[in-house]
Structure formats: C-alpha cells, structure tokens
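1. Quick one, structure for this:
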Amino acid sequence: MPIRKTTIIIAFFCIVKISLHLIADSNSGFQGDELLHIETGNHPSFGYMEFPPVIGWLAFIQNQFHSQSVFVHHIFSHIASFLILILIALTTLQLGGKSKAVFIVLLCILTAPAFGRGHQLFQPVVFTHFFWLLSFYQLVRFVKTLDKKYLLYLTICLSFGFLTKYDILFFIAGLSGLLLFKSTRTSILQKDIWKYILLFIILIAPNVIWQYKQGFPVLDMFSRLYETQLDKLTILGVLESIVISLNPLTLFFWIGGFIYMFRTKNNPNYYRPIAFTIVISIFLMALNKSKAYYFYPAIITLLIFGSIWFEQKILSKRQWILYPAIALLVVSGLVLIPFGLAVLPLDTFIKFAAVEKKDNRYEIEYTEYYSKSKWEETMGGIKTVYDSLPMNERRDCLIWGKHYSQAGGVNLFRENYELPKAFSYHGSFYLWTPEKGELPKTIIAFSNGEAGIDFFQSFFRSVVAVKQIYNPYADDEKDLWQTIYICKEPTLNFEQLRTEFKTRIFE
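-> Sure thing, here's the model as predicted:
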C-alpha cells in the first residue's frame, strides 16, 4: 500500500508538471540561447565554444523533424524534467523518506519558478540537473551499500554530466568529502579507483581533445563572464536571488535539510559523508562566484533532506502542520509559477504581474513571453529589405546576425520567408562561417543596441541603416530597437574576418 501511494504521488506531480510545460509551449516562443542550441543540431560535434556536445546531439535528433515548433524543440527538455521528478522521489526513498516526504519535495520543485523555467527551455541547464541528480542517486546507493557497481554507475553518470555542462566539476570535487570518512575512504581505495578514473577520462576525452584543438575557447568564455558578470556578484546578492527564484517558502525546507543531514542522533551513519559532498560542492561554487542557477541542483539535494526532516521530525509530532504547509506552497506556487513558465498569455501575464507601461513599453524580463511576435516582426522586416534588393544582389546575398541568437533565429525561420542563410562571428557560430572565399557584394546585417552602424562600417565601404524594429516589451535599453542594414563593398574576405574575430567571439 505505501508503495502504491508513493507511485500515485509521483505520477500526479509528473502529470501536473508536464501539463504546465505544454501550456507554456503554447503561449511562448524561443528564448535567445535556445536558438543557438537548436543550430548546434545542424553541426553535430564533440564540442562547441560555450558548452560540451550533448545539447548538440539532442538538437540533431530534434532537428530531424524539420519543425519550427516550440514543442518539438522542447521534447528532450520535457523528458528530462519528467525524469528529474522521478529521480528526486527515488532518492528521497533511498534516504529513508516516505510518501509525505516525497509529496513535499516534489511540491517544492513544482512551486519554484526557477525550476519551471530552467526545466522548460532547451538549454544545458535541465540536462545538467538530470545528470547531477542521477549521479547523486548513484552516490547515495554507493554510500549505503559500498557496492562497487554503484561506483561504476556514478562514473558513467558523471562523464555524461561533464559532456552536458562543465559545472558538474563542482559535484566531482565535492566527492572528495567521501575521503574524510573511514568507511567510504577504505571502500573507495580498495576498489581499484584508478579504473573508474581512467573510464571517466576515456569518456570525456573526445570533448577535451576538441577543446584543446580549438585552444580551449571555453576558458576564454569564462574569462569574459568573470570580466562582465561574475566579478560583480556578491554572496548576499546570489543568496537573495536563490531564495526568491526557488520560492521563499522552500527556504524553510532546504535550511532544515542542511542542518538535519549533519545530525548523528537517530540518523543513518551514511548521511554525513553525503552531506560533506554537498557542502564542499556548494562552498566551491560560492568561492568561484557562481551564478544563482549553478547552485540549484545542489539545493535540490538539500530539499530532499529537508522533506525527510519535515516528515520525520515535524509531522511525527504535529501531523496537522502538513495541511497548512501544503496550502501555503500551493498558493505561493499559483502566484509564482507564471514568473518562470509562460502558463499565461502575454496580455494576461502583464495584468497578472501588474507590469506598468513606461516610455511606451512594458518591461518583461522573460523573453520567451514575447519572442514569437518579436521574431515575426524581425523576419518580416528582413524579408522586406531582402525583396527590395535587385535580383542580381539577392542571388548571392547572406544575412549577418551580430548576436548568435539573431543568426540562429534567421536560420530556424528563414524557409517560411524564402530568405538566405545567416552567419555570425559570435560564439559557436564562428565555427560555421566559411574559412575562405569572398563575401557577397551585398550583405543584410542586423543587430540590437549592443552594436551600432560603426561595427559594420569596419568591414564594408557602404553601410546604410534601412529599417528599425521596435520591441515594446524590452526590459533593457539595448533590446529596445533592432536595426537592419544593407552593407555593400566588403573590405575583408571570409578568411580575414575569421582572423579578425578569432579573439572576439564572445564580445
């Protein structure tokens, strides 16, 4: 009976979560980074400038549908979000939780807007959550049983986690906490640990070799991130962002879990080795000034312990507390979910969130709420400019998107508008530009406020701004206008442009 009850709980939350994601699909367009990730599927490889290869392999499969549908390009994100809930529930049960603990932890996940958005978009985030939690599940089973087969499973999971997103290295570093305890240290050192290390190296080697051949561009990206973003972060600022984005009410559970997992009285003796791996991971992320979303998978593990603590220490004495706790989480979730998932149409969200119109625009932080209409206007504008060109110029014309999301959007939607392909020297798009040859005599270029006419004037003798597209939902001045240019008489060829942008791909 308890197993059946827990299964029903898991099934209920999976159905609700998938339903919310499908509703969001119908109300939203693509977030900018997704357009890059979709494009990687047209260039499957062992690596990309910004991230490891798994996202490209998944995109390759999705791209076989030849669809521009948000749903199609979210298929793997939805599958991963579904599996994440199951993993969280199974790990909770492994650590001694029962049905009420499973219910609470899944409700915390469902009502946290960060998990709604993070598990919706086609980005490495949702897949790294999956592999982080799958690795954590194998870790729990190993620490409980000291069975070496779980070390093998853990090694494989960590390898695929590395090939998904490099922040799994924080989890791997956290495993050093196992060496602080005699039982786990003895078991690890007696089980030919070098074999597992070798297996990990073999599995990640193709991506490491790819990065080496390209001069480790990911290090340049991190350097740029620290220069423009990470160095400006503060611990208090990141903590505030975590608390708000994960639903302030869940703080009660993950702080409770943090304390509870270190207690030795009446708790299983395998709790503390696991606790140290979590804490070391969190400490290293904080030390490296990580963004808030880097901490999310580690906080999920705290929520698991918190739900067990709530079930065993709070509800065992005051059963009635369960009902107001559920009610508060549900009510808060109803308020917060639209700030992570586009479960409301844009006009309804503006009213719901009480977004006031200022300077003739609504400032909407979540671009997927309005990106569908934005891209319709952008593609329509580019089509108008393209059709205005003489036929002989149209024949060889290409489109230059300053930002990778702009080039990615054109390449995804261009067939509907009978437009030529787009290229860019930003991010991984640099890899797919021609290595040699002359530029066409006419290029249609476009950018937002990050780059003005002077950017393109560096590469063409004639650059004319011919159309501007206004974004009434931009929350940043640079996104307020997109400008379309007609560029003629290039001064550099493709080979020279690649040399010019080789050290500027993240600018």
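
2. only C-alpha atoms for contact and neighbour calcs from this point on.
-> Will do.

3. Mind telling me what element the nearest residue to Phe501 once chain neighbours are set aside is part of?
-> Using CA to CA, 6 or more residues apart in numbering and skipping the chain neighbours, the partner closest in space to Phe501 is Tyr425 (6.5 Å). Using DSSP states H and E, Tyr425 maps to neither a helix nor a strand.

4. need the contact list for Tyr425.
-> 402-404, 433, 498, 501, 505 (CA atoms under 8 Å, 6 or more residues apart in numbering).

5. got it, and Glu39?
-> 59, 408, 411-412.

6. export these to a markdown table and tack on distance to Ile88?
-> As requested, these are arranged in a markdown table below (distance: CA to CA, whole Å):
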| residue | distance to Ile88 |
| --- | --- |
| Ala59 | 26 |
| Gly408 | 34 |
| Asn411 | 37 |
| Leu412 | 35 |
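
7. next up, for comparison:
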Amino acid sequence: MPSVRPPSQIRWLALIAFALLVLRLFTNTRYGFHRDELALLDDARELAWGYVAYPPLTPALGRISLELFGESLTGFRLFAALAQSISVVLAGLIARELGGGRGAQIVTGLVAALAPFSMVAGGLMQYVSVDYAWWVLLAWLVLRLGNSGDARWWLAIGAAIGLGMLTKYTMVFCVAGVVAATLATPLRAHLRSQWLWMGVALSLLLFLPNALWQWQHDFISLEFLQSIHARDMRIGRTDGFLLGQLYGNAGLLALPLWLLGLGWLVLSPEGRRYRALAWMYAVPLLLFALAQGRAYYLAPAYPMLVAAGCVAAERWLRARRPLRLWTSRLGAVTLSLWIAAMAVGSGLVGLQLAPVNSTGWRISRAAHDNFAEQIGWQDLVAEVARIYSCLTPEERTRTAIFANNYGEAGAINLYGRQYGLPRAISPVNSYWYRGYGMTSPQTVIVLGDDREGMADTPADCVVVTRIRNRFDVPNEETRDHPEVFLCRNLRMDWAEVWPAMRKFG
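-> A predicted model of the protein is given here:
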C-alpha cells in the first residue's frame, strides 16, 4: 500500500460531523426515553463490570451523562450522537487512506452521515450506537497500519477491539474479519512482529474485567444471547438478513456506491491493495448469515465500503477529463439532488421531527418501532401511581410494583419518584440480580402480564386498569399486555420462588 496520501479534508468532515451533532441536539427531545434507554438509566446508576444484556462501557457512558446533565433526554443521548459524528469523520479519513481526494472524502462523510441506521442510532443511547463507531475506527486503523507499515498501529487496533468488546459482543465478528484480513493479505508479515502480539494482549487486558464478571456470573450473557436469539428467530426478526443489507443499513440510495466499492476492492488492481477491507466485510457477513443474525448487526461495516465506492467513482471521473467541462454542472446538480434525496429519506426515517401520528410519523413507523416505544411511559407511571394511591397507607408499606419487562421497571424508577412510588422489582436481565427488596411484598401491582400468565399466581388478583397513552399509539404496552393487575394475599415464599423467576428480555 502506498504511503503517500491526498490532503486531508478534516475541516469539511468536522463541519459535517458538527452539523449532524447540532441537528441531534435539537431533535433528540421530540418524544421520550426508549424502553432500552430506561433500562440503561438504571444500569448506569448501578455500575458494574458486566450486565446480563450487554458489556459495561455503554452504562459507564450513561453514568457520565447522568453526572454531567442529570436525567436530560438530550444529555443522555449525547454520546450516541457523538459516536455517529465521529464515525462521519472516520469514514472520510478512510476515503483518504484509500487515495481519495477532496470530493471522495466529503461525499463519503455526507453519505455516512445520512445512512438510515446511523440516523436512527444517533438518536438513541444504546450499545449499538457506540459499537458502530468502534467498527469504523477499526477499519481506519487497519488501513493506517497497511499504508504506513508501522507495526505500532497494532496497539491502537488492540485498544479498539478491547473497547469494542466492552461495548457489544458482536465485535468478535469484526475481529474475525481482521484476523482473516491479516492472514490473507500482506499484513501477515506482521505475525512476526511483537507489536501485533502486544496489541492482542492489550485487547485481552481491556476485556479481562468483563470476562471475570462473566465467569463469576456463570457466563449469564451467553444464556441471555441464546434466549434472545431463539426469540428473534421464533418471531421472524432474523428473516431476510441478506435482503436487509441492500436497503436497511447504508440506505437504498447508497446501494450502488457501496457495491461499487466492494467490487473495486475485490476486482480492481488499485483496489486490491486495500482488500483487507473486503475481508473485514465478507467474513462478518458470512458469519452473521450462518448465525442468523439480524440485518442491522452488520451496519457498521458499510462506511468503509461507501468510502471505497467514492474513491472508485472519483478515479473513474478523473480518467475521463475530456468530459469534465461538459459534465461538471450536470454532475454537481445530480450529486446535490442525490444527497438531498438521501437526506429527506433518512430524515423521515431516523430523525425525531414529525409530530406523533402525523404522515411523517407513519413513514418512520413503517420502517421501525423505535419512536413508538418512546411514547406513553409517563402515562403508564401516572396510572400505576393512581392505583397505588388508592391503597391504604398500611398496605402501601408492603406493596411492590412488579414489572415483567425492563422498560416498565425503568419507567417506574425514573418517573415514579414524583409520586412516591417504590422502586420496581423485576425478574428481567440485571434487575433479577437486584432482588425483590429487604422485605417480602404482600401486595403486588403487576405490569406486563396477561390473564393466562396470571392464572397460576398464588394470590387474589384482579384487573384494575388498562394501559393507554395520550396519543393512542399502539406499542408493546398498549397492544401486547395492557392490563394491570392488583394481587393481594400472596401465598408464596419470595426467597424460595425468586431464583426461579429469572427471565430474559
């Protein structure tokens, strides 16, 4: 790989990234906390080296947000927005490493900023949002290693892998791509370098605290992942993995660009010098397909392919300079319309702009349910508080709120304080480890269940209300389990039954 690179367009890339961040700061407050964010808030308050559903880095970032901004929706989502903005800059720098000039770098940054998955991820504080940036960073680092020939870059690669594993365990699929790229390209010469093995050691050292936590907790996350994967397969969430790669991650309008980039990396004499990126895409693609993963798991691999496509297109245009005067204005108009179309499409799908139940809302709802799962949590808590307030003061002292999913538990713990509600208890994920409290509840308000599920409860249970929200938005709470139960005269030993209650969600 050549060591000479075109001038960096870092100022333009930083401007695009900053514009995207500002857009996020002004749009991330439209609805409310997502159910995943509500659980993450509770985990951020209970810092540990591991959690049932994910590694510890994202809750740690959430804790920093809480310390800096309190329970601000915009503040809590800041790191997710930053991760996407950083990815924009890194994508443009990948184009530079591939030999791309000003146009290739800037267009790469724009396309990366407007990718539908990235647009949604920048508005939700989830581990997938942070994981995205580690994959893009790793692609850039591998290119820097190859272009510079400086084996010390393995330390940075090792650090990125270690931090990525502390963010989301699917980083192991990206690592498999890096291993394949190392073995199948001239990078294998580094197998004799101490820096490569020092990078491996660094990645393992960073991941060690979470590995020890998993060992102490009987590798509970493996059991969780198996359970969630079985559920996803059962309800069809893993269907259409390969088809989903064509439209759901980089976006349908970017399809020709990243396909061009992949072809350039594999077939072009110039592109084959960077074929490590092709391995970093093909191996995770194959592994996710075999494992029947969800389509968005591979979303972080597309910025590098988009960069390759922009570089290939730029080189093709440069080779046809006689046409340049004739096509310059037409090309500029075409490019502007294409970028505008991407912005409109991705904005409708990913930005929290449209009023609830408007046409724009329905368009985004057709693509995903993330916005619907941000609606109604305060209404739910207010209704639970109404039921709780109807109990006698004596009964309230021995009453618990039992949540069958983590969104309900997180909502009670976030919004319930203003009503004087006790903290929710839940058998789901890491909530189960926190137990049912110092004393055994004798009365329980039950959320997230149905009559069939409550039929064998050893107590006197009645339906006391149904969950609704002020916008009449159908979501998991209002559609799947809207009934709220009040159970008195519990006839069970909590210490005996709690260990068997654990479940995953």
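
8. Please state their TM-score.
-> For this chain pair, the superposition-based TM-score is 0.89 by TM-score structural alignment, normalised by the length of structure 2; 490 aligned residues with a CA RMSD of 2.7 Å.

9. just to revisit the earlier point, and the furthest pair within the contacts of Glu39 of structure 1?
-> The span of the contacts of Glu39 of structure 1, defined through CA to CA, is set by Ala59 and Asn411 at 14.0 Å.

10. Looking at the two, which is more packed in?
-> Legend: neighbour count by other CA atoms under 10 Å for Ala59 of structure 1 and Asn411, higher for Ala59 (24 against 20).

11. Alignment lookup: the more buried one to structure 2.
-> Taking TM-score structural alignment, the alignment pairs Ala59 of structure 1 with Gly62 from structure 2.

12. Surely that match and Leu38 touch.
-> No: counting by CA atoms under 8 Å, Gly62 of structure 2 sits too far from Leu38 to count as a contact (10.9 Å).

13. Arg461 of structure 1 - that's part of a helix, no?
-> No: counting by DSSP: H, G, I helix; E, B strand; the rest coil, one finds Arg461 of structure 1 to be strand, located in no helix.

14. That one contacts Pro490, correct?
-> Yes: shown here, Arg461 of structure 1 and Pro490 form a contact pair, counting by CA under 8 Å, at 6.4 Å.

15. For these two, indicate the residue with more neighbours.
-> Counted by other CA under 10 Å, Arg461 of structure 1 and Pro490 do not tie: Pro490 has more neighbours, with 21 against 12.

16. Closest one to Leu22 of structure 1 out of the contacts of Glu39 of structure 1, please.
-> Relative to Leu22 of structure 1, the closest of these is Ala59; by CA to CA it sits at 18.8 Å.

17. Name the SS class of that closest one, please.
-> Quick answer, by three-state DSSP: Ala59 of structure 1 is helix.

18. any idea how far the nearest residue to it once chain neighbours are set aside is from Val218 of structure 1?
-> Leaving aside its chain neighbours, Ala59 of structure 1 sits nearest to Gly41 (4.2 Å; criterion: CA to CA, 6+ apart). Per CA to CA, to the nearest Å, Gly41 of structure 1 is found 19 Å from Val218 of structure 1.

19. Of the two, which one has the most company?
-> Legend: neighbour count by other CA under 10 Å for Gly41 of structure 1 and Val218, higher for Gly41 (21 against 18).

20. The more buried one contacts Phe60, correct?
-> Yes: between Gly41 of structure 1 and Phe60 there is a contact under CA under 8 Å: 3.7 Å.

21. now stretch 493-505 of structure 2, how far from the centre of its chain.
-> Centroid displacement of stretch 493-505 of structure 2 relative to its chain, using CA atoms, centre = their mean, to the nearest Å, is 29 Å.

22. Report the buried residues of that stretch.
-> Across stretch 493-505 of structure 2, burial judged by 16 or more other CA atoms under 10 Å covers 494, 503-505.

23. Closest one of those residues to Ala19 of structure 2?
-> Nearest to Ala19 of structure 2 among those is Gly505, at 35.7 Å by CA to CA.

24. That closest one touches Ser430, doesn't it?
-> No: with contact defined as CA under 8 Å, Gly505 of structure 2 does not count as touching Ser430 (10.2 Å).
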